[in-house]
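Peer 1: coords please:
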Amino acid sequence: MTAPLTPTEIAQTASLASHVLKAVSGADRDAALTAIHAALEANKGAILAANSKDMSAASALVTQGKLSQSLVKRLDLSKHGKWEDMLSGILQVKSLPDPVGKTTLATKLDNSLDLYRVTSPIGVLLVIFEARPEVIANIASLALKSGNAVILKGGKESVHSFAAIAKVIREALESTNIPPGAVQLVESREEVNSLLDQDQYIDLVIPRGGNELVRYIKEHTRIPVMGHADGLCAIYVAEDADEQKAVKVVVDAKTDYPAACNAVETLLINSATLTTVFPKIAQALIYAGVSLRCDEVSLAALESTPSTSGVTLKAGSTITAAVAEDYDTEFLELTLAVKTVDSDDEAVNHINRHSSGHTDAILTESKERAEDFMKRVDSAGVFWNASTRFADGFRYGFGTEVGISTNKIHARGPVGLEGLMIYKYKLLGDGQGAGSYGSGEGKKRFLHEPIAF
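Peer 2: Have a look, this model is predicted:
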């Protein structure tokens, strides 16, 4: 039996595979995605059986108080259309234009001296994520389509699911021109710690998880890190917000999938809406089973408004006074912090102070007001009259996403194929030397003329 690879060998294998990936054709990479899709479909029963083992173990931990229910929801492959979305995501990635080798700039420096900037894969990705087993197929698809090798580390809660999916993917690649080493899975934290030292072979780390995970990764590697720690999203209801739109957007943003990083966690209410739009929003949230943590002003408004003061709470929901920490909390459940503000400036300042820079929205009928809000809020996603749940690579048409980045360099927001590309400069000459060019006597001048492409 072959001995398992060491972390260094895993990184080396991925690096060698990335060199092959950079040279193969887009057709070869697409063929690999077709093979992976077919193999996953053929092995659905075995994969869901493995996922069921993870679900059983996770449910037992929830009963013991050792695991949150929100994490278990992320784990289940059989519900919320996750299996179908995972497979369709692979095909959607395949259908996207080949991102490798695209010219983004072309300049004639001189006759027979042409400069081109072309897109290029990053190289080797190390992606560390929690709970969601479908991520392995999503990220493997994006990595292969973009010409990158990937090393994946999932959470211990999903160990059986990850192993089953990884096995199917690697076996599928054996029938293609892509080396199986292009997609690898590691299972232990010790392996991850060793991989974080492999900056010679690994080019980018992408952590997908909570604040604690992201901070740990950033503190324990020299490799560049791209990702987001929290999804602390806010929606601001301006005084001219349309009631029907506001109710629909806020309820969707909170209840569509509360455990997602793009679910709203803070509702900012303009004080002028306390007796108009806000009670309608609150009533709809209460009916949906959402617990509200309100500041003093909004709490008093609900208690004095007939439409909400006598509402029977749905089982599990509450209306309580907020504490300061609530406005810095990613609840990941049916809980929403509510705060009253007196102006757009106050709303923007609150968001920029407390937001994680993920996605924030304004509800208003004024285009000028919305544009001002979206310019001033410093987040990866800024929305007008739309749910924060739209912040997603699949919904953006990226096929799927490797994660959501709140970084301010390279990729930002949902990271699809484009975010997994860098570029290189190609210079096509005819024996020229740089010393021949300059501003002195006898020196040649550069043309710097754009070339059509």
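Peer 1: CA only for contacts and neighbour counts going forward, please
Peer 2: Will do.
Peer 1: does residue 40 touch residue 170 like I think?
Peer 2: No - using CA atoms under 8 Å, residue 40 is not in contact with residue 170; the gap is 10.9 Å.
Peer 1: of the two, who's got more company?
Peer 2: residue 40 (23 against 20; other CA atoms under 10 Å).
Peer 1: what's the strand or helix carrying the more buried one packed up against?
Peer 2: With elements taken from DSSP states H and E, the one containing residue 40 is helix 26-42. Packing contacts for helix 26-42, counted by 3 or more CA pairs under 8 Å, 6 or more residues apart in numbering; DSSP states H and E, involve helix 82-95, helix 135-145, helix 159-173.
Peer 1: contacting residues around the shortest one?
Peer 2: The contact list for helix 135-145, computed with CA atoms under 8 Å, 6 or more residues apart in numbering, reads 21, 26, 29-30, 32-33, 86, 89-90, 93-94, 98-99, 129, 149-150, 152, 162, 165-166, 169, 182-183, 400-402, 416-417, 420.
Peer 1: buried ones among these?
Peer 2: Burial by neighbour count, 16 or more other CA atoms under 10 Å: within these this picks out 21, 26, 29-30, 32-33, 86, 89-90, 93-94, 98-99, 129, 149-150, 152, 162, 165-166, 169, 182-183, 400-402, 416-417, 420.
Peer 1: what's the spacing between residue 87 and residue 400?
Peer 2: As for residue 87, its distance to residue 400 is 11 Å (criterion: CA to CA, to the nearest Å).
Peer 1: spatially, what comes nearest to residue 134 if we skip its sequence neighbours?
Peer 2: residue 86 (6.0 Å; CA to CA, 6 or more residues apart in numbering).
Peer 1: now the second one, please; I'll put the structures next to each other:
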Amino acid sequence: MSDPSSSSSSSAESIAIAARRAFEASQLLPITERDRALTAIRSRLESAKSDVLVANKKDMDAARNGELSKSLVSRLDLSRPGKYESMLQGISDVAALPVPTGIVTFAKELGPGLELQRVTCPVGVLLVIFEARPEVVVNIAALAIKSGNAAILKGGKESLHTATLLSHLISEALATTSVPPAFVQSVATRSEISSLLAQDRYIDLVMPRGGNELVRSIQNSTRIPVMGHADGICAVYIDESAQEETAVRVVVESKIDYMAACNAAETLLIHQSLLSTIWPKVASALIEQSVTLKCDPASLAALSPSDLIVPSSEQDYYTEFLGPTLAVKVVASVSEAIKHINSHSSHHTDSIVTESEESMSAWCRGLDSANCYINASTRFADGTRYGLGTEVGISTGKTHARGPVGLDGLVIYKYMMRSKKQGGSVIADYEKGGGKYTHQDLPTQAPMF
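Peer 2: Here you go, the predicted structure:
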């Protein structure tokens, strides 16, 4: 009797090898083939809309009969007015963006006849693991193709029928182009993911897109670099110069627009001078939206009693509630607010409400977060809203890419050197008495190849 785990490992290795070979083959294709592939994908998905919606209905029926939350069921639904068309438009938006590879970011003459360039290039093979939203298959496939990266996709079981069909249609479309069909692949089972996370020889980067539990599990299960965020503990700080209308608008939308999102506000900080003025108005607006306020002693004492107003604990300021709960704390200054966020948040997205240029400057310089906002809702932290076409996910890491990860976050770089000297160049030409390096800047125009 065969060992199922051995079979899964063999299958995962085959998938990873196929992705690596597809990636390597694609690097010798004209860059224009990427946009041709995107056009073919959009056309195929457009013609297959009715089939996709049938598959999506199977997922929706299973979700309604299961234990998924209403918000998660809503995220699954591709039949909502305009959602399918928006997914298709995302492909066109990505196709219209400039190609992110082959850009010279550094150029020098090292010495007579010896030139060096730093040129952007794809990362390689991406393993992208996500939950719920089936359109993510299309979003990521478009970004991967445009940036020149091969992708292996794994969606959540709740979107199995839809995601599997979308991936199949993408492969069908790629088969009509010079981009290898294995350039975008999908897997269906959890056991395959465990095996793929061991394929560090072929897979270059893992990108989890989902909740805290998913991301942490992946980070602890692989030697492959992981780009993602484990929490979305976002904060809004109401500074002493804030205007009441701005405070109410920014705080309320940051919290209630979509509470299960990683860019929804979970903490509210209030300047101590606003306890009898703006704070009661903001609290009232939140309570009208059925938001429970977990308040520290100062903010609690400033409000009239309510079932939705309760004392906070220290742990609340480290918590991603993902629902109608907000932790509230009073601070004495913008610097104290920054210090609190830097030590309690997940470095995702944080916003200040203020009219003070000095506070704005301190906020953007002192905050150690991927997205630093002034008088704006935290819900703006999104690749589509940033004009990135779409996004693979949000990164709160300190290397490579931060914030919404679009095309620019899917490229790295390589150094290209060319000698134009007869007989080539060796270091003895510039050292050991042979001469000197010039290190003269050159124009960063087209790459040498």
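Peer 1: so after superposing, what's the score?
Peer 2: TM-score for the superposed chains, counting by TM-score structural alignment, normalised by the length of the second structure: 0.92, backed by 435 aligned residues with a CA RMSD of 1.9 Å.
Peer 1: any idea how far residue 430 of the second structure is from residue 441 of the second structure?
Peer 2: Between residue 441 of the second structure and residue 430 of the second structure the computed distance is 17 Å (CA to CA).
Peer 1: circling back to that earlier point, tell me who's in contact with the residue nearest to residue 134 of the first structure.
Peer 2: Residue 86 of the first structure touches 134, 137, 138, counting by CA under 8 Å, 6+ apart.
Peer 1: just the angle between the following helix or strand past the helix holding residue 40 of the first structure and helix 159-173, please?
Peer 2: Toward the C-terminus, helix 26-42 of the first structure is succeeded by helix 44-63 as the next helix or strand (DSSP H and E). In terms of direction (axes from the mean of the first three to the mean of the last three CA atoms, to 10 degrees), helix 44-63 of the first structure departs from helix 159-173 by 160 degrees.
Peer 1: got the contact list for helix 44-63 of the first structure?
Peer 2: 67-69, 72, 75-78, 157-161, 164-165.
Peer 1: out of those, which are buried?
Peer 2: Buried among these (16+ other CA under 10 Å): 69, 72, 75, 76, 77, 157, 158, 159, 160, 161, 164, 165.
Peer 1: who's the closest spatial neighbour of residue 341 of the first structure, skipping the chain neighbours?
Peer 2: Closest residue in space to residue 341 of the first structure, ignoring its immediate chain neighbours: residue 270 at 5.0 Å, by CA to CA, 6+ apart.
Peer 1: which ones are touching the aligned partner of that neighbour in the second structure?
Peer 2: In the second structure, the residue paired with residue 270 of the first structure is residue 271, using TM-score structural alignment. Residue 271 of the second structure makes contact with 237, 238, 239, 240, 330, 331, 332, 333, 334, according to CA under 8 Å, 6+ apart.
Peer 1: residue 147 of the second structure touches residue 406, doesn't it?
Peer 2: No - counting by CA under 8 Å, residue 147 of the second structure sits too far from residue 406 to count as a contact (9.2 Å).
Peer 1: any chance you could map the helices in the stretch 151-300 of the second structure?
Peer 2: Applying DSSP state H, counting those that start in this stretch to the stretch 151-300 of the second structure gives helices spanning 160-174, 190-196, 212-219, 244-256, 278-288, 297-301.
Peer 1: now these in a markdown table, with distance to residue 118 of the second structure?
Peer 2: As requested, those are exported to a markdown table (distance: least, CA to CA, whole Å):
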| stretch | distance to residue 118 of the second structure |
| --- | --- |
| helix 160-174 | 31 |
| helix 190-196 | 31 |
| helix 212-219 | 30 |
| helix 244-256 | 40 |
| helix 278-288 | 50 |
| helix 297-301 | 53 |
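Peer 1: residue 345 of the second structure is nearest to which of these?
Peer 2: Closest to residue 345 of the second structure of these, according to CA to CA: helix 212-219, at 13.5 Å.
Peer 1: look up how far residue 380 of the second structure lies from the residue sitting nearest the centre point of the second structure.
Peer 2: Central residue of the second structure (CA atoms, centre = their mean): residue 393, 1.8 Å from the mean position. Distance, residue 393 of the second structure to residue 380 of the second structure, using CA to CA: 14 Å.
Peer 1: again with residue 199 of the second structure
Peer 2: For residue 199 of the second structure relative to residue 380 of the second structure (CA to CA), the value is 35 Å.
Peer 1: and what of residue 408 of the second structure?
Peer 2: According to CA to CA, residue 408 of the second structure stands 18 Å off from residue 380 of the second structure.
Peer 1: next, format the helices and strands packed on helix 26-42 of the first structure as CSV and append distance to residue 412 of the first structure.
Peer 2: As requested, these are exported to CSV (distance: least, CA to CA, whole Å):
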stretch, distance to residue 412 of the first structure
helix 82-95, 19
helix 135-145, 16
helix 159-173, 27
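Peer 1: which among these is found nearest to residue 8 of the first structure?
Peer 2: Once these are compared by CA to CA, helix 159-173 is nearest, at 19.3 Å.
Peer 1: and the angle from that closest one to helix 26-42?
Peer 2: Put simply, helix 159-173 of the first structure runs at 130 degrees to helix 26-42, going by the same axes, to 10 degrees.
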